[in-house]
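>>> Below are the sequence and a predicted model; questions follow.
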Amino acid sequence: MNARILLALFVIFPVSALAQGVDKLADKLADLRFEGRIEASMRSQVANSVNGFLTDIHFTKGDRVEAGQLLFSLSSVVYEHQVNAAQALLDRRQIELAQAEANVERVSKLEDRGTATQVQLEDASARLALAKVAVDEARIGLDLRKLELASTTITAPIAGYIDSPRLTRDAYLKTETGKPLAEIVQVDPALVSFAHPYDSLLELHHAAPERIEEYLDRFAVHVTLPTGERYEQTGKVAFVGTELNSDGGLQVWAEIPNPEVILIPGLQVSVSIELKK
């Protein structure tokens, strides 16, 4: 369980000797109603990590996208050439390394015969060490160029619903602008946020005190829509705030399945909680 949750609950629910049973707790819960607000469970802004012309947009506003799905394509010609140049440089450095290795072997044999000096052998060994470093440097450069090329295809970081693209085709994208290309909102599951009065929480705990790590698992969360219809899915408490709000309540967030996207972020709902059966 999240350490933040445990810390908050430890402060709110001190051990009590006033246990009166689960029935009393259930009665108190049945009378509680809260004003709640639906929130997205996750939001993620889509951005580019390399510069380039935007050549294609692979979605339309409101589409549901999956994590890893292709969203934008940037012109890749320059980056392809850079990869080819980096590969050629690596090939050259590897040839130079092979030559340096052969030279060390040759000078070492000559030094054994007395026809080459120790200084010449040390010089050949130093050139070999430099050749190895050059190969490593070229390999890293190639990896970086490949990463840049891969970044010309921009994919969805999370699953969810995507809004409209902020730019049009043929626009030139610069990483330094820091402007997002689109935003993805994850609403299944959705979060419902509501404030639970602190004094009521204490009464509930006095009615049936128990181990803190088991407390949250006791509650089922229900949502009633503005039409008065009770939402069919049942939620569970996900996490709580660590401070009381100005009205003396503790903010609570519950996670609730939303496969048909009936719960839209910003929707005002009524929230009730009860003991799980």
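Thanks, I have the structure now. Numbering: from 1, shown residues only.

>>> C-alpha from now on. contacts and neighbour counts both.
OK.

>>> ok, how many other residues are close to residue 61?
Using other C-alpha atoms under 10 Å, residue 61 has 11 neighbouring residues.

>>> hang on, it packs against residue 166?
No: Residue 61 lies out of contact with residue 166 (C-alpha atoms under 8 Å); the separation is 10.5 Å.

>>> Okay, helices next: where are they in this protein?
Using DSSP state H, the helices of the chain run over 3-12, 22-30, 77-113, 118-150, 198-207, 212-215.

>>> out of the ones you listed, which comes closest to residue 170?
helix 77-113 (14.3 Å; C-alpha to C-alpha).

>>> Tell me the buried residues in the closest one?
79-80, 82-83, 86-87, 89-90, 93-94, 96-97, 100-101, 103-104, 107-108, 110-111 (16 or more other C-alpha atoms under 10 Å).

>>> chain center to it, what's the gap?
The chain centroid and the centroid of helix 77-113 are separated by 41 Å under C-alpha atoms, centre = their mean, to the nearest Å.

>>> OK, contacts around residue 139?
residue 90 (C-alpha atoms under 8 Å, 6 or more residues apart in numbering).

>>> Got another one to weigh against that:
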Amino acid sequence: MHVNRRTRLAVAVLVSAMSVVLSGCNQQESAESGHQAQQGGAQQPVEVGTYTVQPQAVTLTTELPGRTSAYLVSEVRPQVGGIIQKRLFTEGSDVKAGDVLYLIDPATYEAELESAKANLARADANVESARLKAKRYKELVQINAVSKQDYDDADASLKQSLADVAAYKAAIRSAQINLNYTKVTSPISGRIGKSSVTPGALVTANQTTALATVQQLDPVYVDVTQSSVDLLRLKRELASGQLSKASASDEAKVKLILEDGSLYPDEGKLAFSDVSVNESTGAVTLRAVFPNPNMILLPGMYVRAEIEEGVREQGILVPQQGVTRDIKGNAVAMVINSQGIVEVHTLKTNRAIGDKWLIDDGLKAGDQVIVEGLQKVRPGAPAKGVAAGQAQAAAAKQG
């Protein structure tokens, strides 16, 4: 019994010693493993997709709302009064300058012309009689056969007859003009709208209501508005050299976006900008001219004009997915510096161009902006940059 107790005690001590030894070994192995893991993490920077900044020439444009208007507009009104006899055009058709649109009853004006011609004939006859009388009196007064007063009266009568002839000739021209006005013609070439009168209607000279309206639709005007603040900024950037003109000519190119979002096929040119600012809106009106051979653009359509502002020769563009916002709302980007460490750059953005931001300040040529894997890195951590797109491809391949 005594021996068995000793044996059991020895076995218990041996087991306890072995447990302590094994526990110490396990702790040492765990510490060594953790230290190796830490060393391995420090040596393995995270691989992310980057975009290398490269300055390039960037054409800047501004998009402004506006409406179309006809290049020429003429409201057709009668210049003499009378009854409309005929309408000689089809509503909505194209007419040419000089085409007869309406016929006004010419009877009254024909009679006036005939009366003026008759008066001229009578005046011509009086001139001949007065001329002969003045000629005779001139000869007689030299020999004192008639008095000087009689000769002066005869000469005055001749001059009066000549004046009557001139007046009646003018009356004939006036009567002829009025007769011509009974044919109401189109002042310009273009497309004519609906008629406000029908045959049988009574019209008066220079009435306020137009008979019809003719509009020239090729080319057309596009009137847009730009704030005076933007106009001042643009002039300042051009003067400082930050922007250069997109073309050698002063006429900036303009593209047009229609109401349905489609791009108008023909390119226009900026014609002029207004010389005054609208006091209520603080905007300046700009007018562009567009060709319209297929009559796609109609007066009054709402459009958006994309106008060239100029070219920034050393513009910096960065993909939008590489630009985020900090808690203060500032635009920031993660950049891998020359030591391979991630740092935060605060940016000054100008505008979005396609899927990129135009950067005014905060980046320079050669900077590696992280655009893929932003969630894997933090400022101060090491990172390895590869061309954007390759990082995702590599991760997909490993998966």
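Structure received. Quick caveat, the model's predicted, so the values are computed rather than measured.

>>> sorry, back to before: would CSV of the helices of the first structure with distance to residue 241 of the first structure be doable?
CSV is the format used below for the helices of the first structure (distance: least, C-alpha to C-alpha, whole Å):
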stretch, distance to residue 241 of the first structure
helix 3-12, 7
helix 22-30, 20
helix 77-113, 47
helix 118-150, 40
helix 198-207, 12
helix 212-215, 15
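
>>> Nearest approach to residue 40 of the first structure belongs to which of the ones you listed?
Of the helices of the first structure, nearest to residue 40 of the first structure by C-alpha to C-alpha is helix 3-12, at 19.8 Å.

>>> so where is the closest one in the second structure?
Alignment of helix 3-12 of the first structure against the second structure: no match, by TM-score structural alignment.

>>> what does that helix contact?
By C-alpha under 8 Å, 6+ apart, helix 3-12 of the first structure touches 198, 201-202, 212-213, 239-242.

>>> give me that answer again for 7 Å
212-213, 239-240, 242 (C-alpha atoms under 7 Å, 6 or more residues apart in numbering).

>>> Let me see the contact set for residue 253 of the first structure.
By C-alpha under 7 Å, 6+ apart, residue 253 of the first structure lies in contact with 191-194, 237-240.

>>> That one matches what in the second structure?
Match for residue 253 of the first structure (TM-score structural alignment): residue 287.

>>> do you know how far that match is from residue 113 of the second structure?
Distance from residue 287 of the second structure to residue 113 of the second structure, counting by C-alpha to C-alpha, to the nearest Å: 48 Å.

>>> Report all helices and strands that the longest strand anywhere in the first structure contacts.
Determined from DSSP state E, the single longest strand within the first structure is strand 182-197. If you count contacts as 3 or more C-alpha pairs under 7 Å, 6 or more residues apart in numbering; DSSP states H and E, strand 182-197 of the first structure packs onto strand 34-46, strand 160-162, strand 249-256.

>>> could those strands go into JSON lines alongside distance to residue 65 of the first structure?
Below are those laid out as JSON lines (distance: least, C-alpha to C-alpha, whole Å):
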{"stretch": "strand 34-46", "distance to residue 65 of the first structure": "12"}
{"stretch": "strand 160-162", "distance to residue 65 of the first structure": "6"}
{"stretch": "strand 249-256", "distance to residue 65 of the first structure": "20"}
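
>>> The ones you listed: which one's closest to residue 233 of the first structure?
From these, taking C-alpha to C-alpha, the stretch that ends up closest is strand 249-256, at 6.8 Å.

>>> Relative to the second structure, what is the average displacement of the closest one?
Comparison of strand 249-256 of the first structure with the second structure after fitting gives an average deviation of 1.2 Å (mean C-alpha distance after the TM-score superposition for the first structure).

>>> unless I'm mixing things up, residue 165 of the first structure is touching residue 181, no?
Yes: in this structure, residue 165 of the first structure is within contact of residue 181 by C-alpha atoms under 7 Å, at 5.8 Å.

>>> In the first structure, which residues correspond to the helix or strand that contains residue 333 of the second structure?
Per DSSP states H and E: residue 333 of the second structure is located in strand 331-336. On the basis of TM-score structural alignment, strand 331-336 of the second structure is assigned to no residues in the first structure.

>>> One more: stretch 150-167 of the second structure?
The aligned range for stretch 150-167 of the second structure is 120-137, by TM-score structural alignment.
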